[in-house]
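S.K.: got a sequence here, can you model it:
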Amino acid sequence: MSTNNDDPIVITGMAVEAPGGVETLADYWAALAESRDLLGPFPRDRGWPLERLLSLSETEGWGMVRDSGGFLDGAADFDPQFFGITPREAVAMDPQQRVALRVAWRALENAGINPSDLGDDEIGCYMGASNTEYGPHGAEVNDYTGYRAGGAALGAVAGRLSNVLGLNGPSVVVDVACASSLAAVHMAASAIRNGECDWALAGAACVIGSPGAFFEFSKNNALAADGQCKPYAEDAQGTLWGEGVGVLVLERESRARELGHRIYGRLLGSRINHNGKGAPIAVPSTEAQERLMRATVAASGVAPELIDMIEGHGTGTAVGDPLELTALQQVYGGPRPDGSGPLLGSVKSNLGHAQAAAGLLGLIKVLLSGVHGQIAPTRHAANPTTRVDWNASGLRLASELRDWAPRDGVRYAAVSSFGVSGTNAHAVLAMPVLQEPALAGATSGGAAESSAEGNTHA
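M.R.: Below is the predicted model:
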């Protein structure tokens, strides 16, 4: 991405669905500001082998699986006719396509754009997603055979949005595991800068189609045995899987101002890289993350000491958290003139690890913190890990809701993600103080609300 921020890429619309019944930006902010636990028991309507799953620890070498995760209440709900889709095809569609459709519709409405009339612009669509094994195997003949190709295709998470909404620009699904959503935002911004599209939707979707990830991490003894995800905490026991969907509207600032769109934030810099050769693919690299963060800060043109909020990856694992913290401390730590340091947190403490959508849910948390002028707290932050020297680093865990004073009318933040694929993603944001009332029009009313209450189920 260019270092020229004379006409930066800005975020002018957003929408989210998260565990705990969160379906609007206002719901999401309230849950974060109140440090609410959004976790719940495993869904009972997905045909999962729960008895076997919850008894895995009885087998030698397997870790405890608690009846806990961050699951969307409305993952199975969809109104196909609203989007011009037949009920039979809708059932064959991966729920990630369905939920992404309604969240994208709300993001457009939030930006003041009519989703049913997008004009003649070249509009891109970049979505992070990973295959979560929804539905029967393709070789199994059933009533939905014939719809499975488009229904199960990972690329259709973006392609379905482009098809239904009439987006005729680039349409790409990014799958780099848990770095997917920030990578999708980076690619969308780059496409706008390069003239590949006039503006774009960028986001991610994660709806868990099978409990395979729980089996995998139980075998690796990397799941939270107490059913809580505790990023950067001394008593963290592992990660916990969750779900979520978020979509942003990205465009150039000149275009946004010409059309009178609200500007939630400027994407001053974003970068992606890979750990490369060395450790096993799933093991994070402090060196690669530090290199990426420094490159992103350089692209943003913002001094690292101006960053007051960092939304980290923070999975609550014994390996990943200290390695990430070391990289963050090297780039954003150190003494500051006012004696303070950036406040660090991870939304995974509220809702678990939403995998391909994790970074996007964290980015929206940052944007909402900018809107409200407060840094949302991270749960379980009272007892930080002792595997890093917090006093020397200057970093602090955001253990409570804090006021966030702007610097010359702007608040600066960074967002970090990395994945089991070895890919890392980082972004630096600037959020101007909004003049209009907080979240005016941002609760996503209108026709899209009806799309959350259909009767076609997974």
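
S.K.: C-alpha from now on. contacts and neighbour counts both.
M.R.: OK.

S.K.: residues near residue 381, how many?
M.R.: 22 (other CA atoms under 10 Å).

S.K.: distance check, it against residue 343.
M.R.: Spatial separation of residue 381 from residue 343 under the definition CA to CA, to the nearest Å is 11 Å.

S.K.: what is in contact with those two at once?
M.R.: 397, 398 (CA atoms under 8 Å, 6 or more residues apart in numbering).

S.K.: what's the burial count for the closest residue to residue 9 other than its chain neighbours?
M.R.: Using CA to CA, 6 or more residues apart in numbering and skipping residues adjacent in sequence, the residue nearest residue 9 is residue 252, 4.5 Å away. Using other CA under 10 Å, residue 252 is surrounded by 22 other residues.

S.K.: run this one through as well so I can compare:
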Amino acid sequence: MNPKQTQEKEPNLPLERTIKALKDARYQLERYKNQSKEPIAIIGIGCRFPGGASTPEAFWQLLQNGVDTITEVPPDRWPLSKYYDPDPTTPGKIYTRYGAFVEQIREFDASFFGISPKEAIHLDPQHRLLLEVTWEALERSATNPQKLIGTQTGVFIGITSNDYSQNIFTQGPEQIDAYSGLGNGHSIASGRISYILGLKGPCVAVDTACSSSLISTHLACSSLRNQECNLALAGGVHLSISPEITINYCKAKILSVDGRCKTFDAAADGFVRGEGCGMIVLKRLSDALSDQDNILAVIRGSATNQDGNSSGLTVPNGSSQQALIRQALENGGVEPASVSYLEAHGTGTSLGDPIEVEAVGEVFGATHSQQKPLIIGSVKTNIGHLESAAGIAGLMKVVLQLQNRQIAPSLHFHQPNPYINWDKLPVQVSTNIQPWQVNNHSRIAGISSFGASGTNAHVIIEEAPSIVTTQNIIERPVHLLTLSAKTEKALEDLVNSYQSYLETHPELALADVCYTASTGRAHFNHRLGVMASDPTELIDKLLGWKTQSELVGVFSGQPNREVPKIAFLFTGQGSQYINMGRQLYE
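M.R.: A predicted model of the protein is given here:
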């Protein structure tokens, strides 16, 4: 054979290896790009907001009805007669009588979380709210908290206030005990959640002032995309328990005299302080779809930046806000034209509102117009400025609007702020409840949260994807509802809750209710099992159990300490066949 021909037939191994390496590198790069931009599913939410909004449903009722939750400062916060003075120059006094407050912050079931009464005395109510709302958010995501032990679940909490510790320390050094530090440290607020639930993922407490909870959400999304955790809990909390910070704000003259956030209005004269707690449960969208979770909304992208050297430490920077929104859109792969609503930071200050609206106009000016405007609003007009929980409150408002396909009204907008160039900006303030119309496009919104520290956050959220169920559903003639609680009284309250919920939502599939109650809830010692063929029968039997009536198919009690053994008995002699017992299993 000709040596030249032999040389031509031999493969060029170095070249082939190089080509293969380039292909592998390109694949890994594309995979990394997709991973770094993967949408994040919101699968559960829980809240405590002013106006008695202790559930997402109650919060939505408040929003769609345009409720103003502002009240005078209640006596369990501080005595108004001691601190109020309409003269803003009076030392040590407060010139406003108002705020938005969460109810029953003294109420806490410490034993439920394994906390002793002595430890609970010095446990900051903010920590208590976080524990309660986190548990509720997990239950609403159909995640059994007991099954999270040892999992890579992350916790990201925005928290800034330390009013409770101030109250303890002002009572004298003799009031300080072994629990005072652990009960009030911000790092412990997030750490206690991980400790009680046995979580092994990242655990972070964030303080960037007003943007803390939305920064926490941004960090949680990044952690999920980086594979640091497989489930994430994100949110924030804020309570105003003592008057010192309010006095400081009054001296800075940043609070509204009449206690209203008049966002975008000519009468805007500052914000009103609000309280609240909100938590969301997050999962990578691919995992949520694979696990068949109930997806409430999807976080497409998020971003954070800093105002830098603006005209003052607490003065907003319009160019930074523009860059922030653009970066969040780019990170989520979302075109500005796709965004139809923006939940503004909107504190209702004569300086901040014009800067924010002008920045929004610059970003969306090329894709929106006065004929096709970007709708804007601010939840602060309903519940005040929740400070470290402000961002999560705005995010939850948007999630509820997406679910209900409606845009809630922004309150106290009567005369447009003359420092905002409304005639040339493609924005419109939502003043009435209105359908969220997008002409067959997906509903997408942005949420802004700007910190007094200069640290900003923006999140892009899209409505949940439409999911078509193709599985063959087995219709069972009878369903079993299993409920449990740590005490008999708690079980009674749980039964009342289920009875009320079933009566309010007759459209729910009984199989779904029973499945979630069995697999998505923790199991405690006081137990109840109810067999029923339809919701009406179930409601009747729940009522019958409460009245102590003897009913067929209703069982209650406490489990034996011994683990029961289960066995199947077959006759043998060749009577077995393939798929025998499969129907029972399914």
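
S.K.: just to revisit the earlier point, tell me the contacts of the aligned partner of the residue nearest to residue 9 of the first structure in the second structure?
M.R.: Taking TM-score structural alignment, residue 252 of the first structure has residue 284 as its aligned residue in the second structure. Taking CA under 8 Å, 6+ apart, we find residue 284 of the second structure in contact with 38, 39, 40, 41, 224, 225, 230, 231.

S.K.: distance of the first one relative to residue 180 of the second structure?
M.R.: In this structure, residue 38 of the second structure lies at 42 Å from residue 180 of the second structure, with CA to CA as the measure.

S.K.: same question, the fourth one
M.R.: With distances taken as CA to CA, residue 41 of the second structure is found 37 Å from residue 180 of the second structure.

S.K.: which one's more surrounded, the two?
M.R.: The neighbour comparison of residue 41 of the second structure against residue 180 (other CA under 10 Å) goes to residue 41, with 29 against 20.

S.K.: residue contacts, that one?
M.R.: By CA under 8 Å, 6+ apart, the neighbours of residue 41 of the second structure are 282, 283, 284, 285, 288, 295, 296, 297, 298, 299.

S.K.: please, which helix or strand holds residue 155 of the second structure?
M.R.: Using DSSP states H and E, residue 155 of the second structure sits in strand 153-159.

S.K.: actually residue 137 of the first structure, not the one I wrote
M.R.: Here residue 137 of the first structure is assigned to no helix or strand, by DSSP H and E.

S.K.: what does it align to in the second structure?
M.R.: Match for residue 137 of the first structure (TM-score structural alignment): residue 169.

S.K.: before we move on, what about residue 84 of the first structure?
M.R.: Per TM-score structural alignment, residue 84 of the first structure is aligned with residue 114.

S.K.: that match and residue 270 of the second structure, how far apart?
M.R.: 42 Å.

S.K.: looking at these two, which has the bigger crowd around it?
M.R.: residue 270 (23 against 9).

S.K.: wait, isn't the more buried one in contact with residue 352?
M.R.: No. The pair residue 270 of the second structure / residue 352 is not scored as a contact, 9.4 Å apart, by CA atoms under 8 Å.

S.K.: who wins for most neighbours among the contacts of residue 41 of the second structure?
M.R.: residue 282 leads those on contacts (other CA under 10 Å) with 29 neighbours.

S.K.: that one - that's part of a strand, no?
M.R.: Yes. Residue state for residue 282 of the second structure (DSSP: H, G, I helix; E, B strand; the rest coil) corresponds to a strand.

S.K.: how long is stretch 65-80 of the first structure end to end?
M.R.: 35 Å.

S.K.: okay, buried residues for it please.
M.R.: 65-66, 68-80 (16 or more other CA atoms under 10 Å).

S.K.: in strands, which of those residues appear?
M.R.: Counting by DSSP state E, the buried residues of stretch 65-80 of the first structure place none of their members in strands.

S.K.: how about the helices in the stretch 451-586 of the second structure?
M.R.: 488-504, 510-519, 535-546, 582-585 (DSSP state H, counting those that start in this stretch).

S.K.: which among those helices is found nearest to residue 409 of the second structure?
M.R.: Closest approach to residue 409 of the second structure among these (CA to CA): helix 488-504, 25.2 Å.

S.K.: I'd like to know how many residues surround residue 255 of the first structure.
M.R.: 15.

S.K.: what's the spacing between it and residue 1 of the first structure?
M.R.: Residue 255 of the first structure is 19 Å from residue 1 of the first structure, by CA to CA.

S.K.: and if you look at residue 174 of the first structure?
M.R.: Residue 174 of the first structure is 17 Å from residue 1 of the first structure, by CA to CA.

S.K.: which one of those two has more residues nearby?
M.R.: Shown here are residue 174 of the first structure and residue 1; by other CA under 10 Å, residue 174 has more neighbours (25 against 17).

S.K.: not counting residues beside it along the chain, what's closest to the spatially most central residue of the second structure?
M.R.: Computing the C-alpha centroid of the second structure and ranking residues by CA atoms, centre = their mean puts residue 280 first, at 2.9 Å. Spatial nearest neighbour of residue 280 of the second structure, chain neighbours left out: residue 45 (4.4 Å); criterion: CA to CA, 6+ apart.

S.K.: run through the helices of the stretch 101-250 of the second structure in chain order.
M.R.: Going by DSSP H, counting those that start in this stretch, the stretch 101-250 of the second structure shows helices at 117-121, 125-140, 163-170, 186-197, 212-225, 244-251.

S.K.: mean neighbour count, those: which tops it?
M.R.: Compared across the helices of the stretch 101-250 of the second structure, helix 212-225 shows the largest average neighbour count, a mean of 28 (mean count of other CA atoms under 10 Å).

S.K.: in the first structure, what residues pair with that one?
M.R.: The aligned range for helix 212-225 of the second structure is 180-193, by TM-score structural alignment.

S.K.: and the matching stretch, how far from the chain's centre?
M.R.: Relative to the centre of its chain, stretch 180-193 of the first structure is centred 13 Å away, using CA atoms, centre = their mean, to the nearest Å.

S.K.: show residues contacting it.
M.R.: 1-2, 9, 124-129, 173-174, 176, 197-204, 250-252, 270-272, 356-360, 417, 419, 425-427.

S.K.: may I see the PyMOL selection of the buried members of these?
M.R.: Here is the PyMOL command that picks out the buried ones among these, judged by 16+ other CA under 10 Å:
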select buried, resi 1+9+124+125+126+127+128+129+173+174+176+197+198+199+200+201+202+203+204+250+251+252+270+271+272+356+357+358+359+360+417+419+425+426+427
